[in-house]
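after the sequence you'll find the predicted model.
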Amino acid sequence: MTRIGTSDLDVLSLALGGNVFGWTADRDASFAVLDAFVDGGGDFVDTADSYSSWVPGNDGGESETIIGEWLASRKPSGVVVATKVSQHPQFRGLSGANVRKAAEASLRRLGADEIDLYYAHFDDDTVPLEETVAAFGQLVEDGLVRHVAVSNYSAERIREWIEIARRTGVAAPVAVQPHYNLVHRNEVEDTIIPVAEEFELGLVPYYALASGFLTGKYRSTDVAGQDSPRAQGAAKYATEAGLRVIDALEQIADAHGVSIAATSLAWLRAQPTVVAPIASARTVAQVPDLLAGARLELSTDEVGLLDRVSEWTPAGA
């Protein structure tokens, strides 16, 4: 088990991404994935109030609703649920009033009395940061949120948030959620990790498998012509340099008898301050590889090899 920053939340070192629930996984498939995840020892689920508002016919909040129905049906013990605010079509931005209303709506959908980990999803520079920090602090004070976190914030804004929280005596963030993986490293390692180390924040990286590229599924530079959303997301990585990363992952994966995906997640877990990479599964068959990635320990030499081969970032990544 791994502690999330300075919080009292101890979790297996993998967060199950809820972005596919209500999108590429319907209610029954989502229930099956959640069951398999918890049965395999998983206990950390990540979602957002906006998932999956981009799907025609959806309003936003579908993922939270599915998770809430699953929680009510299964009544699992010790499952930590993280959700986010700022992107729901009805609750955009981070004004104090909006944060409160959005949190209350998330609690209703989740069927919960308290949100374990509540993220500011994207920075909102139209609202004074003092107002947002105060709103999150009040949610903790009122018992609606256990711990505060930030997602997609710059290092400067994370530092500013923490300084405001400390000055005003409200709850400070315990976690940060950046875009971070073997083929998207530079900004996080140069700016976010140093701040996380300074303030003892736990990193919970999203896009841990680079839209599926780091599963090894896309082994050709021709994936750009494929129609699926994941293939399009993976296309920018499928260059000669990117495929060398896959080759190195495959070499290490074969030595351990695990998948490329599990090895990719294990590399992330080996990075400073990383608590639990986020990875999603549309089907039960995909869950074991994710759980294996939460338990695989790479040697120093294996981490070093992956560090060297991934010292590259594709244009626009």
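Good, I have the coordinates.

all contacts plus neighbour counts: C-alpha atoms, from now on.
Fine.

output the contacting helices and strands for the one helix or strand Ala196 maps to.
With elements taken from DSSP states H and E, the one containing Ala196 is helix 193-199. For helix 193-199, the elements it packs on are helix 155-168, strand 202-203, judged by 3 or more C-alpha pairs under 8 Å, 6 or more residues apart in numbering; DSSP states H and E.

that one: which residues count as buried?
193-196, 199 (16 or more other C-alpha atoms under 10 Å).

and stretch 91-99, by the same measure?
Under the neighbour-count criterion of 16+ other C-alpha under 10 Å, stretch 91-99 has 91, 93-96, 98-99 buried.

taking these, tell me the two that lie furthest apart.
In those, the most distant members under the criterion C-alpha to C-alpha are Phe91 and Gly96, with 11.2 Å between them.

for Val245, give me its contacts.
Shown here is Val245, whose contacts under the criterion C-alpha atoms under 8 Å, 6 or more residues apart in numbering are 182, 306, 309-310.

give the next helix or strand downstream of the strand or helix carrying it.
Counting by DSSP H and E, the element that carries Val245 is helix 240-256. The element immediately downstream of helix 240-256 (helix or strand, assigned by DSSP H and E) is helix 260-269.

quick check: angle from that following helix to helix 240-256?
Using axes from the mean of the first three to the mean of the last three C-alpha atoms, to 10 degrees, one finds that helix 260-269 and helix 240-256 are set 100 degrees apart in direction.

ok, and what's touching helix 260-269?
Contacting residues not belonging to helix 260-269 are listed as 13, 181-182, 208-209, 214-216, 246, 249-250, 252-253, 274-277, 289-298, 303, 306 [C-alpha under 8 Å, 6+ apart].

next up, a second structure to put side by side with the first:
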Amino acid sequence: MPKVEFDKKNMFFRNLGNTGLRVPVFSYGGWLTVGSHDIKGNPVTELMRTAWECGINMFDNAEAYATGESETQMGNAIKELGWDRQDYIITTKIFFGTGHKETQNTRGLSRKHIIEGCKESLKRLQLDYVDVIFAHRPDVTTPLEETVRAFNYLIDNGLAFYWGTSEWTSSQIAQAIEIAKRLNMVGPCCEQPHYSMFHRERFESEYESLWRYENFGSTIWSPLDSGLLTGKYNHGIPHGSRYHTNPGMMSASVKALETPEGKAKIEKVKKLSVLAEELGGSMASLALAWTLKHKNVSTCILGATKPEQIKENVKALDLYPKLTPEVMHKIETILDNKPAPPPAYARLDDDGNLT
């Protein structure tokens, strides 16, 4: 197989928070895709090759995805594609374990599991190190200082270059940062949260202090809300969609569509779809481009199951420049869900009243 040199094409890059690591604004992730159902072997290679050809050189995974099979399949694809290790970025996450060994120490954020879990992930990925490793969830049963020291160990020993958090509260992240500073160790540099047009509260309100004072980075997941923001569910659940192929995990989401709130979301998607067409793009492109307008989105993780979906998703880069303040105002009017700023950022007006 001929080696394909990385070409960023129309992709643009941002620093991952306050680090020097430059990441593409779109990355490709293995959650609910790689290693699941029939997405193994050659289909994985083709998905990653397509992402690469579209300018994406960052790939996200986790020990828990497809009980470890996602890392294995992605590792096999990387080996087959023969890319230069300096040209791509691999991230993975530790916390849930793989589910194969249900013991007290095969999950969580103890020093034991962080180090052993990372080494097992590296075996599956067939790599010597990952670029970023995430604490997939907070672990309230382990002292936070132990967790900070363990991630610092991974970095000191060349098993990872950076570490981050995923779905932690802002106060937990702030504590980890302060502990690392006190110990003169490497603290977390980024968070991996859910962020989309319909999921804004935590990212735009709770994490505001992290963006403002720590220059924290982010690798956002489910920017299309598992396909809801593509418009595919405007008239029911289509065969082969994520809601259809993952009935257990997505059952709550499917039921939510039948509620008044769910129906209201569908109506908003229909209105946004009209706006997207006026701009010359798709609903998915509009939703993805919208996330990039927040300057603290370092990279937006795509979860496509077909190469064509990746090609379609990156067209959001063409729509991005068209999201002028006027267009963003139209979107905001349709969404009507902008979170209130956190109390700490309330300001006094000229009369001394809180605004």
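The structure has been received and is ready for your questions. Source: prediction; values computed, not measured.

where does the TM-score land?
Comparing the chains after superposition, counting by TM-score structural alignment, normalised by the length of the first structure, produces a TM-score of 0.90; 305 aligned residues with a C-alpha RMSD of 2.1 Å.

rewinding a little: what's the mean distance for the helix holding Ala196 of the first structure versus the second structure?
Per the superposition on the second structure, helix 193-199 of the first structure and its aligned residues are separated by 2.2 Å on average (mean C-alpha distance after the TM-score superposition for the first structure).

nearest to Glu62 of the first structure, of the contacts of Val245 of the first structure?
Leu182 (30.1 Å).

quick one: map that closest one onto the second structure.
Using TM-score structural alignment, the partner of Leu182 of the first structure in the second structure is Met197.

tell me how many other residues surround the closest residue in space to its match that isn't next to it in sequence.
Nearest non-adjacent residue to Met197 of the second structure, counting by C-alpha to C-alpha, 6 or more residues apart in numbering: Ala287, 6.8 Å away. Other residues lying near Ala287 of the second structure total 27 when counted by other C-alpha atoms under 10 Å.

list the buried ones in stretch 131-148 of the first structure?
By neighbour count on 16+ other C-alpha under 10 Å, the buried set for stretch 131-148 of the first structure is 131-140, 144-148.

oh sorry, the question was meant for stretch 28-47 of the first structure
Neighbour counts using 16+ other C-alpha under 10 Å place 29-38, 42-47 of stretch 28-47 of the first structure among the buried residues.

gap between it and the chain center?
On the basis of C-alpha atoms, centre = their mean, to the nearest Å, the separation between the geometric centre of stretch 28-47 of the first structure and that of its chain is 15 Å.

repeat for stretch 22-32 of the second structure
Using C-alpha atoms, centre = their mean, the mean C-alpha position of stretch 22-32 of the second structure is found 7 Å from that of the whole chain.

quick one: contacts for the aligned residue in the second structure for Ser63 of the first structure?
In the superposition onto the second structure, Ser63 of the first structure corresponds to Ser70 when matched by TM-score structural alignment. Contact partners of Ser70 of the second structure, counting by C-alpha under 8 Å, 6+ apart, are 30-31, 33-36, 61-63.

can I get those residues in a markdown table with distance to Cys190 of the second structure and secondary structure?
As requested, these are arranged in a markdown table below (distance: C-alpha to C-alpha, whole Å; DSSP: H, G, I helix; E, B strand; the rest coil):
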| residue | distance to Cys190 of the second structure | secondary structure |
| --- | --- | --- |
| Gly30 | 19 | coil |
| Trp31 | 19 | coil |
| Thr33 | 23 | coil |
| Val34 | 23 | coil |
| Gly35 | 26 | coil |
| Ser36 | 27 | coil |
| Asn61 | 15 | coil |
| Ala62 | 16 | coil |
| Glu63 | 19 | coil |
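
weed out the non-buried ones from those residues.
Burial of the contacts of Ser70 of the second structure was assessed by neighbour count (16+ other C-alpha under 10 Å); the buried members are 30-31, 33-36, 61-63.

what range in the second structure does the one helix or strand Val38 of the first structure maps to sit on?
Assigned by DSSP H and E, Val38 of the first structure falls within helix 27-39. Residues 41-53 of the second structure are where helix 27-39 of the first structure aligns, with TM-score structural alignment as the criterion.

again, but for stretch 151-160 of the first structure
Mapping stretch 151-160 of the first structure onto the second structure (TM-score structural alignment) gives residues 166-175.

mind listing what's buried in the matching stretch?
Within stretch 166-175 of the second structure, the residues that qualify as buried are 166-170, 173-175, counting by 16+ other C-alpha under 10 Å.

so can I have CSV of these showing distance to Ala264 of the second structure?
Written out in CSV, the entries for those read as follows (distance: C-alpha to C-alpha, whole Å):
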residue, distance to Ala264 of the second structure
Ser166, 29
Glu167, 26
Trp168, 29
Thr169, 28
Ser170, 30
Ile173, 34
Ala174, 36
Gln175, 38
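
which one among those gets closest to Ile94 of the second structure?
For Ile94 of the second structure, the closest of these turns out to be Ser166, at 9.8 Å, with distances computed as C-alpha to C-alpha.

test my guess that Val274 of the first structure contacts Glu197.
No. Val274 of the first structure is beyond contact range of Glu197, at 10.0 Å (criterion: C-alpha atoms under 8 Å).

just put the buried residues of helix 193-199 of the first structure in CSV and tack on distance to Gly78 of the first structure.
Below are the buried residues of helix 193-199 of the first structure laid out as CSV (distance: C-alpha to C-alpha, whole Å):
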residue, distance to Gly78 of the first structure
Ile193, 28
Pro194, 31
Val195, 29
Ala196, 26
Phe199, 26
